[in-house]
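What follows is a predicted protein model with its sequence.
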Amino acid sequence: MNRSKHTFLFLSAFGFLSSINLMDGTKINAQDDFTGTTAIVGAMLLDGYERPPIHHSAILIQGDRIVSVGTQANTEIPEDANIIDGSGMTVLPGLIDLHVHTMFLGHGDYAEWFPIFEGKEEEMMELAAKQLLMAGVTTAVDLGAPIEIINVRDRINDGRAIGSRLLVSGPWIARRAWGSYPSYFQHVVNSSEEAGQRTQELVDAGVDVIKTWAGMEEADIRAVVDVAHQSGIPVHSHLYTPESIWDAIRGGSDVLQHVGSGGNPDYPEDLIEAIAVRNIPIVQTMAHRIWVYPATIAFPERLQDPRLKEDLPGDLYAEFQRSFVDFERLSYFRSTPRQIRNSKTAARQFIDANVVMGMGTDSGSPLNFHTEAAWREISALVDSGMSPAQAISVSTKLGAEIIGRGSDLGTIEVGKIADLIMVAGDPLSNIQILANIEHVMKGGVLYK
């Protein structure tokens, strides 16, 4: 099948988003209006800290806040409370994904995706945000999208769209372009001064974070950091080579993204130590090739996930399936077998060094669906040496702290925003239980 000559006949088939994309100002109600107390009772509670669970717990929620956390035995449940029965389940904080791309939905070929995406950017990004939320990701950092992602973020925040709480970078800043792909999500600069100017433009547009991409040297990153930090905006840097990581460290980047994605040759010990002693957070995004590729070899039926069929119109679903044919030959996976071999040690380097880590997925990349990327990444962290409790803490509490929201997100405790998910069974004994999220609450609202 010739991918490059395939004709896209379905670009007008996007009425499917009308149920979630209400641009006329209508506010969405995810659950029946309820102004009293919600009580989640009977579940095992993992609060986001690396400590033993609370069994047969009781959590009381009023409005968007948690007002009580304890056991059923010591908690008085109001008679008029809305009860969520947690029997046989685990409740834990909503997941925080520190690296997503809502402009992608997992299509097999980036070059073929952009003609589909263009003209429907906001609708597509809203769909991705909804998929993330239904997968238990209550907060996500979008690190590379058209500037219109700000509109999507704002519609979610004011209740006109359903999706994860988004922090967004808009277009990234780079010294070189990504292939021949469109310029609307990447600002290519020719000097450090221009990098600073582009940063100010993004800050003025209302982004929450700045992302630097390929080719940025120390002086370029420093110029970006100087401007961004004046407005309290953090800088995340896309990095793979040791040299680029050193440039980001010396340039003052706040968060190091990818850092080899677990598939690099082992990094020098002095580099690992520099990151560890400086407490610079890293986000590895390990699963999107190294774990997703063999999982698809073993079970290609995952590509026919019913959730994709439900979310996409028939013609677009068929196009996705076409893009997956002979997925082993996709350019995206060209070096994956070598990365898998490297990962035997590379994926563990930062864990063994006890570096500050957050969970990020690069979700939306080929075959890396928003519907499942988070649990696959958390499972990869466990496979690479974390305990399940540590991996959950990295994906909740530490994620909130890295984005500066530790005071109101990331853990289940009194006074914090009620972002909670529930799964059947015990993820401490089988982390892959997180693949099947039974309930999702964001800001006290039950969405699933």
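That came through, no problem.

CA atoms for contacts and neighbours, from now on please.
Will do.

Surely residue 346 forms part of a strand?
No: using DSSP: H, G, I helix; E, B strand; the rest coil, the secondary structure at residue 346 is helix, not a strand.

Wait, it touches residue 265, no?
Yes: if you go by CA atoms under 8 Å, residue 346 and residue 265 touch, sitting 6.4 Å apart.

More neighbours: which of those two?
Shown here are residue 346 and residue 265; by other CA atoms under 10 Å, residue 346 has more neighbours (21 against 17).

got the contact list for the more buried one?
The contact partners of residue 346, taken as CA atoms under 8 Å, 6 or more residues apart in numbering, are 262, 263, 264, 265, 266, 267.

same thing but 7 Å
262, 263, 264, 265, 266 (CA atoms under 7 Å, 6 or more residues apart in numbering).

Who are the contact partners of the second one?
In this structure, residue 263 makes contact with 339, 340, 342, 343, 346, 347, judged by CA under 7 Å, 6+ apart.

returning to that earlier point: with secondary structure and distance to residue 102 added, can I get the contacts of residue 346 in a markdown table?
What follows is the contacts of residue 346, written out as a markdown table (DSSP: H, G, I helix; E, B strand; the rest coil; distance: CA to CA, whole Å):
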| residue | secondary structure | distance to residue 102 |
| --- | --- | --- |
| 262 | helix | 23 |
| 263 | coil | 24 |
| 264 | coil | 26 |
| 265 | coil | 29 |
| 266 | coil | 31 |
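
for comparison:
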Amino acid sequence: MSIRLRVLRVCLAATLAGLSACASTPVQWASPEGQPKLPPPREINAVARPDAAHCAAIVGATLIDGRGGPPVRDAVVVVRGDRIVAAGARGATDVPAGAEVVRGAGLWVLPGLIDAHFHLEGDDGLPGVILQRGVTSLREPGNWIEAYDAARKLGPTPRLFLAGPLLDGPYPAYPENAMLVRDAAEARWAVDQLVERGASAIKVYFRLPLGLVEEIAKAAHARGVIAVAHLETVDAAAAVRAGLDGIEHITSLGTALVPPREAERYRQSVIADNDARVPGRYEIFRGISLAAPRTRALLGLLVARGTFLTPTLAIFERRAGDAGATETEVRGFENMMKLTLAARRAGVRVVVGSHGKAPGAERGWAYQHEMELLVESGLSPMEVLVAGTLENARYFRVDDRLGSVEPGKLADLVLVEGDPLADIRAMRRVKRVMLNGRWVGPAQAE
């Protein structure tokens, strides 16, 4: 019996018994039954390494290690080469003789931030900018891998976990960034092609029918990568049962949250016209009910399956007073925020993704803006910081080496001024960033 099936049965039994402990039980991704354990995915860029003998110690900062525990005041983090070798309170952590000492008084040290949903959109300099602002790893879920060639030549970039182009059906929403898939054989072939070229995830787009979503998920898992999706015309619950590991965008849940007739009307409008989803998603979300049985059932399924959810609230943000914002858009966005909180409170594995650019954020600050919207939605700052570090590393399947400040992990670190647990906006005050044990310089003003 698969791990997921066992966990699902346990969670269903717990639900029937009126228990809630299962909501926080993480589901570990595993190789398909009967196949050897597959190695975790790798970034496609070679990240520069420091001298293996070089030692640096950050002394006196407050440590948030990414695991969700209380911060450690007056901490010491020791890095040798590209690895963290020690992290803890100053009184219990030695500073090696000859180490480069970085004075951390007044600063907070955290794991490097991980962006689960970034789009380059032709801005080759943007990866370098967000690296200076603390994002040390990103995933682009829907662009040709070679689209990053120019960005990689401009200087240091975050670790690049790329999915390759979207797998979509005929009349794709974004033809230049898509591979067309018309049947199961093409689906398996496309997955093999992308993984051979370095894809660490496979992105399903909304014009593919449910049967092909299932074929792609199976093929991705057989190659040791995850399958994620932007859903508009496929019911989210059905897609999760078909094997998806992650859902991109809170709006992907929409058709599973409204009566079938309304969902079908929206689905047909999008199949007829890609652009119908822009106003349609706000109409859908204006009418959702957080108390409805279908909402509770969907969130329970996401919890039971360990499915990750990347809300990307920032790209849907519509506020009263915004130019051109309608009352439907404002109310729809409010419900998107409420659903994000409800998902997290139910135990859904919510992570942070910026979309690269967002209407309410200046260039290079979309990730921090997304964190702020998640806190405004009701998540605690600590929940958001864990979502953007260790939980995202789990989503990428690289938590054995990234996502937290622990001995043995790679030294991706960010130093910020101020307490992000008191005010998440402190994450904008980046003072220094370390990537793979090397300082990449102070934050640059744009």
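That came in fine, so what should we check first? Model, not experiment: these values are computed from the prediction.

What does the superposition give as a TM-score?
Superposed pair, TM-score by TM-score structural alignment, normalised by the length of structure 2: 0.74. Supporting alignment: 360 aligned residues with a CA RMSD of 2.8 Å.

Name the nearest of the contacts of residue 263 of structure 1 relative to residue 271 of structure 1.
Closest to residue 271 of structure 1 out of the contacts of residue 263 of structure 1 is residue 346 (13.1 Å), distances taken as CA to CA.

separation between the counterpart of the closest one in structure 2 and residue 231 of structure 2?
Aligned by TM-score structural alignment, residue 346 of structure 1 pairs with residue 339 of structure 2. Note on residue 339 of structure 2: its distance to residue 231 of structure 2, by CA to CA, to the nearest Å, is 16 Å.

sec struct for the closest residue to residue 79 of structure 2 other than its chain neighbours, please.
In space, residue 79 of structure 2 comes closest to residue 56 once its chain neighbours are excluded; the distance is 5.2 Å by CA to CA, 6 or more residues apart in numbering. Here residue 56 of structure 2 is recorded as strand under three-state DSSP.

tally of neighbours for residue 56 of structure 2?
21.

That one corresponds to which position in structure 1?
Matched to structure 1 by TM-score structural alignment, residue 56 of structure 2 sits across from residue 38.

Same question for residue 16 of structure 2.
Under the pairing rule here (TM-score structural alignment), residue 16 of structure 2 has no equivalent within structure 1.

ok, how many other residues are close to residue 16 of structure 2?
If you count neighbours by other CA under 10 Å, residue 16 of structure 2 ends up with 8.

Can you give me the distance of it to residue 300 of structure 2?
For residue 16 of structure 2, the distance to residue 300 of structure 2 - CA to CA - is 12 Å.

Residue 346 of structure 2 too?
Using CA to CA, residue 346 of structure 2 is found at 7 Å from residue 300 of structure 2.

Same check on residue 223 of structure 2?
With CA to CA as the criterion, residue 223 of structure 2 and residue 300 of structure 2 are 28 Å apart.

These two: which is more packed in?
Between residue 223 of structure 2 and residue 300, counted using other CA under 10 Å, residue 300 has the larger neighbour count: 22 against 19.

tell me the SS of the more buried one?
Three-state assignment for residue 300 of structure 2 (three-state DSSP): helix.

Alignment lookup: it to structure 1.
With TM-score structural alignment as the criterion, residue 300 of structure 2 matches residue 273.

quick one: contacts for that match?
Contacts for residue 273 of structure 1 (CA under 7 Å, 6+ apart) come out as none.

Kindly report the same for residue 145 of structure 1.
Listed by CA under 7 Å, 6+ apart, the contact set of residue 145 of structure 1 reads 101, 103, 170, 171, 185.

Next, count neighbours for the fourth one.
A count of neighbours around residue 171 of structure 1, defined by other CA under 10 Å, yields 28.
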